[in-house]
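S.K.: Got a predicted structure here, sequence first:
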Amino acid sequence: QLQNQRLQEQEHSVHDSVELHLRVPLEKEIPVTITQETEKKGHKLIESEDEFPEITEEMEKEIKNVFRNGNQDEVLSEAFRLTITRKDIQTLNHLNWLNDEIINFYMNMLMERSKEKGLPSVHAFNTFFFTKLKTAGYQAVKRWTKKVDVFSVDILLVPIHLGVHWCLAVVDFRKKNITYYDSMGGINNEACRILLQYLKQESIDKKRKEFDTNGWQLFSKKSQEIPQQMNGSDCGMFACKYADCITKDRPINFTQQHMPYFRKRMVWEILHRKL
């Protein structure tokens, strides 16, 4: 039922996106292309030690211990001005849905990792950003980047929550594109348009100059181009792992079968505040 509900919502989303495109043009005509990006062929699913490091017995014990009964309000990890309680960690157990706290913490760990040499620089918006931007407009979020220059990084990560489904949008300033990733195959060009419009408004507000959209492209990944979830529970994990691969400039080479491993791994990473 949940899966059907999500698919129905996505069908409405696609319809709404088309309707929006027909009746509400952007403030100015901008030279962007909406298209479907085709992945380069030849990427093989290789399970290397680097991509899927071993979870040792000691790590297993630590992970199991966290899932045992205890005070649900006990703080198990603190960083990035965020706190993770036992109740939050429980969302990583079995087939539970990830909550905002877990996703925000993970996105912050991706930002922290991006400071390492050789990796693209990253800024991640929190899980409430896109919903606020879409429903209340730019004025409602313009202060969220008071201390951040979004144009100074290589990649912007934007978690998107569609009621009962997590997706991810990625702005890549190096490639001049905005790409939407949905583990249930949804197409959401509207989200990409909203984010491009955000960049235009942010540039005028913070830089006092027009954002050059020439050459920018908007993509929604097709279901056959990226790994898809095979249940109604792992959308949050897929969104996080898409972001993980993208911020390492690596091909997205996992599948549904890796999710139990990733859930355990993420527990350990959050407890130790490091990827």
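M.R.: Thanks, I have it.
S.K.: make it CA atoms for all contacts and neighbour counts henceforth
M.R.: Will do.
S.K.: what about Val170, which helix or strand?
M.R.: Here Val170 sits within strand 166-172, counting by DSSP states H and E.
S.K.: same deal with Ile160?
M.R.: strand 155-161.
S.K.: got the angle between that strand and strand 166-172?
M.R.: Strand 155-161 runs at 160 degrees relative to strand 166-172, counting by axes from the mean of the first three to the mean of the last three CA atoms, to 10 degrees.
S.K.: ok, residues contacting whichever helix or strand His12 is part of?
M.R.: For His12, the enclosing helix or strand under DSSP H and E is helix 2-23. Identification of contacts with helix 2-23 by CA atoms under 8 Å, 6 or more residues apart in numbering yields Val164, His165, Met184, Gly186, Ile187, Asn188, Asn189, Glu190, Asn231, Gly232.
S.K.: Tell me, how many residues neighbour the closest residue to the fifth one other than its chain neighbours?
M.R.: Going back to what we said before, that points to Ile187. Spatial nearest neighbour of Ile187, excluding adjacent residues (CA to CA, 6 or more residues apart in numbering): Ser220 at 5.5 Å. Neighbours of Ser220 under the rule other CA atoms under 10 Å: 24.
S.K.: Likewise for Lys264?
M.R.: Count around Lys264 with other CA under 10 Å applied: 18.
S.K.: Distance from the chain centre to whichever strand or helix holds it, please.
M.R.: Using DSSP H and E, Lys264 sits in helix 259-272. In terms of CA atoms, centre = their mean, to the nearest Å, the centre of helix 259-272 is found 17 Å from the chain centre.
S.K.: now stretch 8-22
M.R.: The answer for stretch 8-22 is 21 Å, by CA atoms, centre = their mean.
S.K.: Ok, stretch 176-196 next?
M.R.: Relative to where its chain is centred, stretch 176-196 has its mean C-alpha point 11 Å off (CA atoms, centre = their mean).
S.K.: Residues touching that stretch, excluding its own?
M.R.: Outside stretch 176-196, the residues that touch it by CA under 8 Å, 6+ apart are 7, 10-11, 13-14, 17, 20-21, 34, 134, 166-172, 215-223, 226-229, 235, 238-239, 242.
S.K.: next up, a second structure to put side by side with the first:
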Amino acid sequence: STHFFTKLLLGRNAGEKDTEIHRELRSCFDPATWSHYQRVVIPVNVTFDKKAAEGTHWSMIVVDLEALTIRLYDSMNLTPALWLSVMEAFVQHEWDARGWSRELWKKNYVGNEQIPMQQDSCSCGIFVCAMADSLGAGRDLNSFFQDDIDEIRCAMDKLLRRMYFVKD
């Protein structure tokens, strides 16, 4: 959930020890997450107001557990690259807590040549969902564009309505 990354950032900004932050945030993940999955997708809500905890722009961090890579996907290139290091510290702590060998994580800010870029100021959440869906389905991230967003938004609306409002 977005709560995870917001809490991770706020804890670090408040000067809490990493171990305190990690202990609390560990509950956000199923214990099998780090050993049974190929990727972990973390939604990120960016704030541009230094006084606010959450903001108005969505991006995502993907931890690729097989490639030992942490990637930041942002359809407007607004999320600070420093946040890759914040996520790396958390993942490394999880590795250490399990007694796994200390690995060197690669970090990659996925730029505008590699992902579709939004042309408006209100579709970032749809872009994040569509990128996560593309990654999960093994599709090229450039399989959709700004012109497709209204159709994707409608498809998401239908999917969510079916999931939550259809009575058996």
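M.R.: Perfect, thanks for sending it. Remember, predicted model here, so these are calculated numbers, not experimental data.
S.K.: TM-score for this pair?
M.R.: After superposition, the two chains reach a TM-score (TM-score structural alignment, normalised by the length of structure 2) of 0.79; 145 aligned residues with a CA RMSD of 1.8 Å.
S.K.: circling back to that earlier point, how about the contacts made by the aligned residue in structure 2 for the residue nearest to Ile187 of structure 1?
M.R.: Matched by TM-score structural alignment, Ser220 of structure 1 corresponds to Tyr109 in structure 2. Contact analysis of Tyr109 of structure 2 by CA under 8 Å, 6+ apart lists Arg71, Leu72, Tyr73, Ala81, Leu84.
S.K.: and those, which of them are in helices?
M.R.: Taking DSSP state H as the definition of helices, the contacts of Tyr109 of structure 2 contribute Leu84.
S.K.: Can you convert the contacts of Tyr109 of structure 2 into a markdown table and add a column each for distance to Gly138 of structure 2?
M.R.: Listed next are the contacts of Tyr109 of structure 2 as a markdown table, based on distance: CA to CA, whole Å:
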| residue | distance to Gly138 of structure 2 |
| --- | --- |
| Arg71 | 16 |
| Leu72 | 17 |
| Tyr73 | 16 |
| Ala81 | 25 |
| Leu84 | 23 |
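S.K.: Which among the contacts of Tyr109 of structure 2 count as buried?
M.R.: Arg71, Leu72, Tyr73, Leu84 (16 or more other CA atoms under 10 Å).
S.K.: Need the counterpart of the last one in structure 1.
M.R.: Residue pairing (TM-score structural alignment): Leu84 of structure 2 is matched to Cys192 of structure 1.
S.K.: now do Pro31 of structure 2
M.R.: Match for Pro31 of structure 2 (TM-score structural alignment): Val148.
S.K.: One more: Leu10 of structure 2?
M.R.: Residue correspondence to structure 1 (TM-score structural alignment): Leu10 of structure 2 is matched to Thr135.
S.K.: Quickly find the element holding its match.
M.R.: helix 129-136.
S.K.: rewinding a little: could you say which helix or strand holds the match of Pro31 of structure 2?
M.R.: Secondary structure from DSSP H and E places Val148 of structure 1 outside every helix and strand.
S.K.: and the strand holding Val170 of structure 1 with helix 129-136, angle?
M.R.: Using the same axes, to 10 degrees, strand 166-172 of structure 1 lies at 90 degrees relative to helix 129-136.
S.K.: what does strand 166-172 of structure 1 correspond to over in structure 2?
M.R.: Using TM-score structural alignment, strand 166-172 of structure 1 pairs with 58-64 in structure 2.
S.K.: how much distance is there from that stretch to the middle of the chain?
M.R.: Distance, centroid of stretch 58-64 of structure 2 to centroid of chain: 3 Å (CA atoms, centre = their mean).
S.K.: Was I right to think Phe170 of structure 1 contacts Leu157?
M.R.: Small correction: residue 170 of structure 1 is Val, not Phe. Yes - Val170 of structure 1 is in contact with Leu157 according to CA atoms under 8 Å; the separation is 4.9 Å.
S.K.: which other residues reach stretch 224-243 of structure 1?
M.R.: For stretch 224-243 of structure 1, the surrounding residues in contact (CA under 8 Å, 6+ apart) are 2-3, 38-39, 95-98, 103, 106-107, 110, 157, 159, 165-168, 181-185, 252-256, 259, 262-263.
S.K.: Can you go through those residues and name the buried ones?
M.R.: With burial judged by 16+ other CA under 10 Å, the buried subset of those is 97-98, 103, 106-107, 110, 157, 159, 165-168, 181-185, 252-254, 259, 262-263.
S.K.: which part of structure 1 lines up with stretch 150-158 of structure 2?
M.R.: Using TM-score structural alignment, stretch 150-158 of structure 2 corresponds to residues 260-268 of structure 1.
S.K.: average gap between the matching stretch and structure 2?
M.R.: Here the mean offset of stretch 260-268 of structure 1 against structure 2 after fitting is 0.5 Å, by mean CA distance after the TM-score superposition for structure 1.
S.K.: can you pull out the strands in the stretch 1-150 of structure 1?
M.R.: Taking DSSP state E, counting those that start in this stretch as the criterion, the stretch 1-150 of structure 1 carries its strands at 33-35, 75-79, 82-85, 122-124.
S.K.: Please identify the deepest-packed of those.
M.R.: Most buried of these by mean neighbour count (mean count of other CA atoms under 10 Å) is strand 122-124; its value is a mean of 23.
S.K.: what does that strand contact?
M.R.: Contact with strand 122-124 of structure 1 is made by 107-108, 110-111, 114, 150, 153-158, 247, as judged by CA under 8 Å, 6+ apart.
S.K.: can you check stretch 57-67 of structure 2 too?
M.R.: Contacts with stretch 57-67 of structure 2, where a contact means CA under 8 Å, 6+ apart, come from 34, 37-47, 69-75, 79, 84, 124-125, 128.
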